[in-house]
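Enquirer: below are the sequence and a predicted model; questions follow.
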Amino acid sequence: MVKAAVLGASGGIGQPLSLLLKTSPLVDELALYDVVNTPGVAADLSHISSVAKISGYLPGDDGLEKALTGTDIVVIPAGIPRKPGMSRDDLFKINAGIVRDLVKGIAKYSPKAFVLIISNPVNSTVPIAAEVLKGAGVFDPQRLFGVTTLDVVRAETFTQEFSGQKDPSAVTIPVVGGHSGETIVPLFSKATPAFQVPEDKYAALVNRVQFGGDEVVKAKDGAGSATLSMAFAGFRFAEKVIRAAKGQAGLIEPTYVYLPGVPGGDDIAKATGVDFFSTPVELGPNGVQKAINILDGVSDKEKQFLEVAVTGLKGNIEKGVEFVKNPEAK
């Protein structure tokens, strides 16, 4: 029996993500939680003829406790997108507070669950979650993930003309670093099967993977961001975590993790100088079975991108940790 919970289930990512989880034969029970509209979303999805039994909760009547109790995997897309006139700092404070409070609930009601964080900025919200779980004495680094799969999906999609694959996902392209802008580093030199990106297309391709979200915001004319593709990516990663928990071996996907707490992470932490980093991990019954260091042998250009990424990550991580340790300073 697998119980999954989506926190932020009524939003632009939450609804399609909940739909995908409802249709998965791997999910037996699906609990939805949000501050508005959740009973309606749950009622709508309950008409779908699939395995999962579904329930929807609001904050009243101990909704968060009910959603989380007995949960094996929690996916958190909760938060708000940046609105006109809102600074990134304003956005950070709102989403950081949302993630902090939800993770407090996880620490209390489902401390052994796999926790998959989608809420932006992931580079900071995952350190926030780690600090909250540490404070509650229930932090298991192998079970905390920042979902960076959308960067991988974009890299697969945007390189299809060079890889020549009918199915873009047939190519494995590691994307490392973080999950925003210049902290995202696609390692095309490590793609399998290998392919070549023309020299005159390389810089633009990296930029498109790094800033693909801007493309969607522009196309939606400021009325939204990448919600459907993010829901797909979140589901793809969640399904791999569930499959690994059920005993399927050989499942590898990049994800943003706390390096010192996972097998194989120390080498990557030493190489990068940061404690949180997105790297391919082998998934197992307990979450991260092994972090895989693929930084050796990257191209000179990729090394330059990595240097920029690490500089950005250090500030992002510090900001998240400080938010929890010194809330009064915010």
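Expert: Sure, I can see it.
Enquirer: all contacts plus neighbour counts: C-alpha atoms, from now on.
Expert: Fine.
Enquirer: sort out which residues of stretch 311-329 are buried, please.
Expert: 312-314, 316-317, 319-324 (16 or more other CA atoms under 10 Å).
Enquirer: ok, which stretches of this structure are helices?
Expert: 14-23, 38-45, 63-68, 88-109, 122-135, 149-158, 160-163, 199-210, 212-219, 228-245, 265-272, 300-325 (DSSP state H).
Enquirer: is it possible to get TSV of those that adds distance to G79?
Expert: Shown next, in TSV, are those (distance: least, CA to CA, whole Å):
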stretch	distance to G79
helix 14-23	10
helix 38-45	15
helix 63-68	16
helix 88-109	5
helix 122-135	11
helix 149-158	17
helix 160-163	32
helix 199-210	21
helix 212-219	16
helix 228-245	14
helix 265-272	29
helix 300-325	15
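Enquirer: circling back to that earlier point, got a markdown table for the buried residues of stretch 311-329, with distance to E282 too?
Expert: Formatted as a markdown table, the buried residues of stretch 311-329 follow (distance: CA to CA, whole Å):
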| residue | distance to E282 |
| --- | --- |
| G312 | 26 |
| L313 | 23 |
| K314 | 25 |
| N316 | 25 |
| I317 | 23 |
| K319 | 28 |
| G320 | 26 |
| V321 | 26 |
| E322 | 30 |
| F323 | 30 |
| V324 | 29 |
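Enquirer: hmm, what's the outermost residue in this protein?
Expert: Residue farthest from the centre of the chain, counting by CA atoms, centre = their mean, is D200 at 31.2 Å.
Enquirer: before we go on, here's another structure to hold up against the first:
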Amino acid sequence: MASEPGLVAARSFSTAIPLRSKVAVLGAAGGIGQPLSLLLKTNPRVTELGLYDIVNTPGVAADIGHINTLSNVAGYTAKDKDGLKKALQGAELVVIPAGVPRKPGMTRDDLFNTNAGIVRDLAQACAEVCPKAKLLIISNPVNSTVPIATEGLQEGRIFGVTSLDLVRASRFIGAKLDKVVDVPVVGGHAGITIIPLFSQVEGLKLTEEERAALTHRVQFGGDEVVKAKDGLGSATLSMAFAGARFADSLLRADAGEEVLEWAFVKNDLFKKEGIEYFSTYVKLDKNGVKEVLPLPENISEYEKELVKAAIPELLKTQTKGEQFVNGKQ
């Protein structure tokens, strides 16, 4: 009897590991952290996983450690002596989904007071233990937490993960076209700062009403999930998928591939407006950001207006993060 295609693929890819790559997941026992760690365990480019959380991480490590891919997994908690340091030691990539999730009625900004301190402390630990690692920030509000995670770390190696916005836009348009398409999404990772560039999708025709509705759905897709889960969680599984996808892009770049991605990074695209961080198209290499690419020249007037509307909000959330770092928050 023939094996199922998925099983054949899993067995074959697990034997080919191009480079040693340790990935640390901080917040690995949480709603995003567990499925994210699972997906990273199945990635053939990952040869070691260091998992860290306040509690339960050894159990997560033991569970996914039984998956038959050629990577080792270790879990550490805050109670372990040097647990965080051990999880980070030798990491080339650090993913931070740690923090509290959104609940009904909460905005990403409502999470700031709790998650800002968590990201600051974890980023400081990365700066001490693995300062050359690439740091992926998932903890919301990303527009504010990324500016917090800059001290002691190399600028081109810090990424706000906005991949979920691209995944959502791709899915929503893909459902309309009945095929998977890439939809660029720029700006930030909250509400009106999320700007899907539907004009860049070849062959896509939308009425003004369809465009407005789809734009709003991408911008507030997280609310849709929070409401559907009825107070029991937020977008954890789709975020884990998006985070694992972005991590894989960085691992591929580290292995020598030329990779293009969209991410919330420090750049000068809107320097005149005082904006230091903006999600845009970036070229990745083994050192992180190789080049920041400008926005497409042929975006629509509608999208230009969305960018203008996002600038004040991006500036406000950036300032909030910077004030927190400087002790003014």
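Expert: Arrived safely. These numbers come from a predicted model, not from an experiment.
Enquirer: hmm, back to that, identify the residue of structure 2 aligned to the residue farthest from the centre of structure 1.
Expert: Using TM-score structural alignment, the equivalent of D200 of structure 1 in structure 2 is E209.
Enquirer: cool, E29 of structure 1 as well?
Expert: So, by TM-score structural alignment, E29 of structure 1 is matched to E48.
Enquirer: how much space separates the residue farthest from the centre of structure 1 from V206 of structure 1?
Expert: 12 Å (CA to CA, to the nearest Å).
Enquirer: and S50 of structure 1, what's its match in structure 2?
Expert: Aligned partner of S50 of structure 1 by TM-score structural alignment: T69.
Enquirer: that match: how many residues sit nearby?
Expert: T69 of structure 2 has 20 neighbours, counted by other CA atoms under 10 Å.
Enquirer: that one contacts P44, correct?
Expert: Yes: under the criterion of CA atoms under 8 Å, T69 of structure 2 makes contact with P44 at 7.2 Å.
Enquirer: end to end on stretch 131-141 of structure 1, go ahead and measure it.
Expert: 11 Å.
Enquirer: which residues sit against it?
Expert: Identification of contacts with stretch 131-141 of structure 1 by CA atoms under 8 Å, 6 or more residues apart in numbering yields 100, 103-104, 107, 111-112, 130, 257-258, 261-262, 321, 324-325.
Enquirer: among the residues you listed, which one sits closest to I73 of structure 1?
Expert: K112 (8.8 Å; CA to CA).
Enquirer: quick one: contacts for the residue lying closest to K22 of structure 1 once chain neighbours are set aside?
Expert: Sequence neighbours aside, A52 is the residue nearest to K22 of structure 1 in space, at 5.8 Å (criterion: CA to CA, 6 or more residues apart in numbering). The contact partners of A52 of structure 1, taken as CA under 8 Å, 6+ apart, are 22-25, 27-30.
Enquirer: show me which of those residues are buried.
Expert: Using 16+ other CA under 10 Å as the burial test, the contacts of A52 of structure 1 include 22, 27-30 as buried.
Enquirer: export the residues you listed as a markdown table, with columns for distance to S124 of structure 1.
Expert: Shown next, in a markdown table, are these (distance: CA to CA, whole Å):
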| residue | distance to S124 of structure 1 |
| --- | --- |
| K22 | 29 |
| V27 | 29 |
| D28 | 32 |
| E29 | 30 |
| L30 | 27 |
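Enquirer: closest to V6 of structure 1 out of these?
Expert: When the buried ones among the contacts of A52 of structure 1 are compared against V6 of structure 1 (criterion: CA to CA), the nearest one is L30, at 7.8 Å.
Enquirer: quick check: the gap between that closest one and L228 of structure 1.
Expert: Remark: distance between L30 of structure 1 and L228 of structure 1 (CA to CA) = 19 Å.
Enquirer: which of the contacts of stretch 131-141 of structure 1 tops the neighbour count?
Expert: Neighbour max across those (other CA under 10 Å) = V257, 30 neighbours.
Enquirer: how much space between the equivalent of it over in structure 2 and K290 of structure 2?
Expert: Structural alignment (TM-score structural alignment) places V257 of structure 1 against V265 in structure 2. As defined by CA to CA, V265 of structure 2 lies at a distance of 12 Å from K290 of structure 2.
Enquirer: now F92 of structure 1. Nearest residue, chain neighbours left out?
Expert: Closest to F92 of structure 1 by CA to CA, 6+ apart is P121, at 7.0 Å.
Enquirer: gap between the aligned residue in structure 2 for that neighbour and V60 of structure 2?
Expert: Under the alignment (TM-score structural alignment), P121 of structure 1 pairs with P141 in structure 2. The gap separating P141 of structure 2 from V60 of structure 2 is 26 Å, by CA to CA.
Enquirer: could you do L269 of structure 2 as well?
Expert: 41 Å.
Enquirer: neighbour count winner among the two?
Expert: Applying other CA under 10 Å to L269 of structure 2 and V60 shows that V60 carries more neighbours, namely 24 against 18.
Enquirer: number of nearby residues for the alignment partner in structure 2 of E215 of structure 1?
Expert: Using TM-score structural alignment, the partner of E215 of structure 1 in structure 2 is E224. Using other CA under 10 Å, E224 of structure 2 has 14 neighbouring residues.
Enquirer: rewinding a little: wait, the match of V257 of structure 1 touches V161, no?
Expert: No: using CA under 8 Å, V265 of structure 2 is not in contact with V161, being 9.1 Å away.
Enquirer: before we move on, the earlier item: tell me the contacts of the match of V257 of structure 1?
Expert: 156, 158-160, 277-280.
Enquirer: same question, G233 of structure 2
Expert: The contact partners of G233 of structure 2, by CA under 8 Å, 6+ apart, come to 31, 101-103, 226.
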